[in-house]
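**Student:** Below is the sequence, then the predicted model.
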Amino acid sequence: MSFKSILFTTLVLSLTKSVISFSFGEFFHDNVVCLFGECCGRKQIKADFYKLENLLYYNIYGQHLANKIVIAAMKSHWDSPHAQKALTLSFHGWPGSGKNYITRFIKESVYLKGSNSRFVHHFMGRVHFPQEKDVPLYRENLYNWIKGNVSECPYQIFIFDEVDKMPDRVLDVIKPMIDYNENVDKVDYRKCVFIFLSNTGGSIITRETLKLWKEGIKREDIQLKHFEQHISKGVFNEKGGFYHSDTIKSNLIDHYIPFLPMEMEHVRLCIVNLFEMRQIKKPSEEAITEVLDFIEWGPEPERKYSKTGCKRLSQKVALVAHKYRKSNSKEEL
């Protein structure tokens, strides 16, 4: 065999080994490392929006607007290969209307590990940003945290809860990250999702919902246009994380999502669902009414909406279930 033939054969064998080695390495990473750990990429982060749709349909009551907008926004952002900016969703409404619930279902649908995913980051206004005097430090730490995580994986979700309890100007630091930039300091944030939760605008949403009801507009016919401008103005002018914020001024929030105040029928569905979670399939009307007696209704004089939505109902259902369980069957309370 000539020297050229030997050289060619050696080169082919070397390349073959490299290809086999690379293929095995990729196979090992995707099927072993990522099976026990959590890897970045569309192969491993399989956002299941059919699952999200079902979770919202069966667990979120009276929030047709929020359900519809969240599903459409998440699907269109995730499926777009050329997103122009990070997706920004701002949830507003009274406590107990479903803001945290929907956020939880988003996490469960996007990541296999749900809330425990290393790609999910949850900030609480009163816990993580308690002191107004420390705003410069919060801004620096927040910027570095977001940048460091997105540098490792672009498919991240950042959740800011209790935005209305934050010192103002903290969130201004994320403006470049959610703006129309291909990269900021060599990092691309366009595949990220930022979710903001706030009670701000709750009274405005309730007032507008009541007004539409008096005008004869059915709840299911209420549209986003009835609320969005009211919410954005309220958020900009009320004390909190978005007070006179550059983010609001620059129109960088994609969707202000109103969570409508919950009526009797929606609260009843919450109660029945909570009983079912305790393996009580058919709670009696007496048991349901006893839980409803704990609820405060408003505004006056109509008293049409629960002031706390479905919040705190779990503890009340537990109390009632314990009271009746001894004298009734498990299946029928």
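**Tutor:** Received, thanks. Residues are numbered from 1 along each chain as shown.

**Student:** going forward, measure contacts and count neighbours with C-alpha atoms only.
**Tutor:** OK.

**Student:** for the protein, what spans make up the strands?
**Tutor:** Along the chain, the stretches classed as strands by DSSP state E are 87-92, 120-124, 157-161, 193-198, 255-258, 297-298, 305-306.

**Student:** how far does the fourth one sit from the chain's center?
**Tutor:** By that I understand strand 193-198. Offset of strand 193-198 from its chain centre (C-alpha atoms, centre = their mean, to the nearest Å): 7 Å.

**Student:** Next up, a structure to set beside the first:
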Amino acid sequence: MTNLAAFVILWMLIAETSIGPASGLSQSDWDRWASAAKSTFEKAVDVGKDSIVKLSTAAGKVVNHVKDATLGERCNKRWIIANTSGLEQTLKASLCGQHIAIKHILASLGQLKRDFKSKSMHQPRLFHFYGGRGTGKTYAAQIVIDHLYRQGEYSSFVHVFSPAKDFPDRTMDYIYASRLRQKLIKLVSLCPHRLFIFDDFDKMSLLVNLALKPLLAKSRVQEFSRSIFLFMGTGGQERIMSTLISLYRDGASRDTLTADSFRQSRGPTTGTCGADRICDAGVDTTLESRFVDVPFLPLERAHVECCLKSAARRLSCSVEQYQDRLTKAVDFRKYERWEFAAAGCKKLAIQLIDVCL
């Protein structure tokens, strides 16, 4: 059995990975992988000495282990997992008070696994997450990342851009746009299944439009047909609040509200780049019209308590005895008869870490 195991693993390594001593790998790496192989096959032997199927399965696991360690992340379904069922479960369990966001994220991303297998062309997915601080935009993006890519936020297929870090000089928007365009073209040529996140989009909408509009034109859209673009910003948060209060005043309940209720709250982004960016009122709005608008609503007390319980579950921490104290640490502001968390759940998360760790 031992000789058979050794033969199977050697054959699969050569056939599947083209790895051998000539590859220049260190002796310590080979020793580590050999140890893993031995352990895996010992378990297979214990389960059933006469089962060649179990042996092959075990050998396949070893091959995957070696490929992962030597080749790193690759553009295939082993690394781009597109776990849409897990995405749905986590969003519904953890993204508190944002039923509109959950609906639109799932509607757009729910077919990713099927699309990954399909060879037909798709439109790139363009999301615009907008709303106040602490309402869950970044958290929702993190949930998406964790369920689309095996490596999560450390995946080489996830790219985050922010104006302060990547585009600090406000006089260089046109130069930045050219560089960004070339970078994106190169990245999708290596693997089209990428997620591009533009944080603080309100402050760089001109730059992003200059870079992306030519890439997403009909003549080139196929190159980016399997990519996801996520634009996040706080633009329109005051209008979201005033719209929400008006709807509440008219007797609407929160769970009946839709994205259309807040369509005007977003306000213009294309061509209005904030006080600290140069702007061009003549920028075409074609790109913006293709956004899936996802408003994030201000959180009420019940939603903050939901955040607390959700975060406690993730930390495997019991917080019942601290719940009142932690909730009181959140600053609530009153608008007529309704109270909303000034900064959502951000401060709560810090308080919870102090309690649980």
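**Tutor:** Thanks, I have the structure now. Note that this is a predicted model, so its numbers are computed, not measured.

**Student:** Including distance to residue 187 of the first structure and mean neighbour count, could the strands of the first structure go into JSON lines?
**Tutor:** JSON lines is the format used below for these (distance: least, C-alpha to C-alpha, whole Å; neighbours: other C-alpha atoms under 10 Å):
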{"stretch": "strand 87-92", "distance to residue 187 of the first structure": "16", "mean neighbour count": "24"}
{"stretch": "strand 120-124", "distance to residue 187 of the first structure": "18", "mean neighbour count": "16"}
{"stretch": "strand 157-161", "distance to residue 187 of the first structure": "15", "mean neighbour count": "21"}
{"stretch": "strand 193-198", "distance to residue 187 of the first structure": "15", "mean neighbour count": "21"}
{"stretch": "strand 255-258", "distance to residue 187 of the first structure": "24", "mean neighbour count": "23"}
{"stretch": "strand 297-298", "distance to residue 187 of the first structure": "47", "mean neighbour count": "16"}
{"stretch": "strand 305-306", "distance to residue 187 of the first structure": "44", "mean neighbour count": "23"}
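
**Student:** Tabulate those (a markdown table), appending distance to residue 6 of the first structure.
**Tutor:** What follows is the strands of the first structure, written out as a markdown table (distance: least, C-alpha to C-alpha, whole Å):
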| stretch | distance to residue 6 of the first structure |
| --- | --- |
| strand 87-92 | 57 |
| strand 120-124 | 54 |
| strand 157-161 | 54 |
| strand 193-198 | 55 |
| strand 255-258 | 65 |
| strand 297-298 | 88 |
| strand 305-306 | 83 |
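
**Student:** Which among these is found nearest to residue 33 of the first structure?
**Tutor:** strand 120-124 (19.7 Å; C-alpha to C-alpha).

**Student:** in the second structure, what residues pair with that closest one?
**Tutor:** Counting by TM-score structural alignment, strand 120-124 of the first structure falls onto residues 158-162 of the second structure.

**Student:** what does stretch 5-13 of the first structure give?
**Tutor:** Using TM-score structural alignment, stretch 5-13 of the first structure finds no match anywhere in the second structure.

**Student:** so how far is that stretch off the chain centroid?
**Tutor:** Centre-to-centre, stretch 5-13 of the first structure and its host chain are 56 Å apart (C-alpha atoms, centre = their mean).

**Student:** Let me see the ranges of the helices in the stretch 51-200 of the second structure.
**Tutor:** Ranges of helices within the stretch 51-200 of the second structure are 52-71, 84-94, 99-109, 112-117, 137-148, 163-166, 173-190, based on DSSP state H, counting those that start in this stretch.

**Student:** quick one: residue 239 of the first structure and residue 137 of the first structure, what's the gap?
**Tutor:** 20 Å (C-alpha to C-alpha, to the nearest Å).
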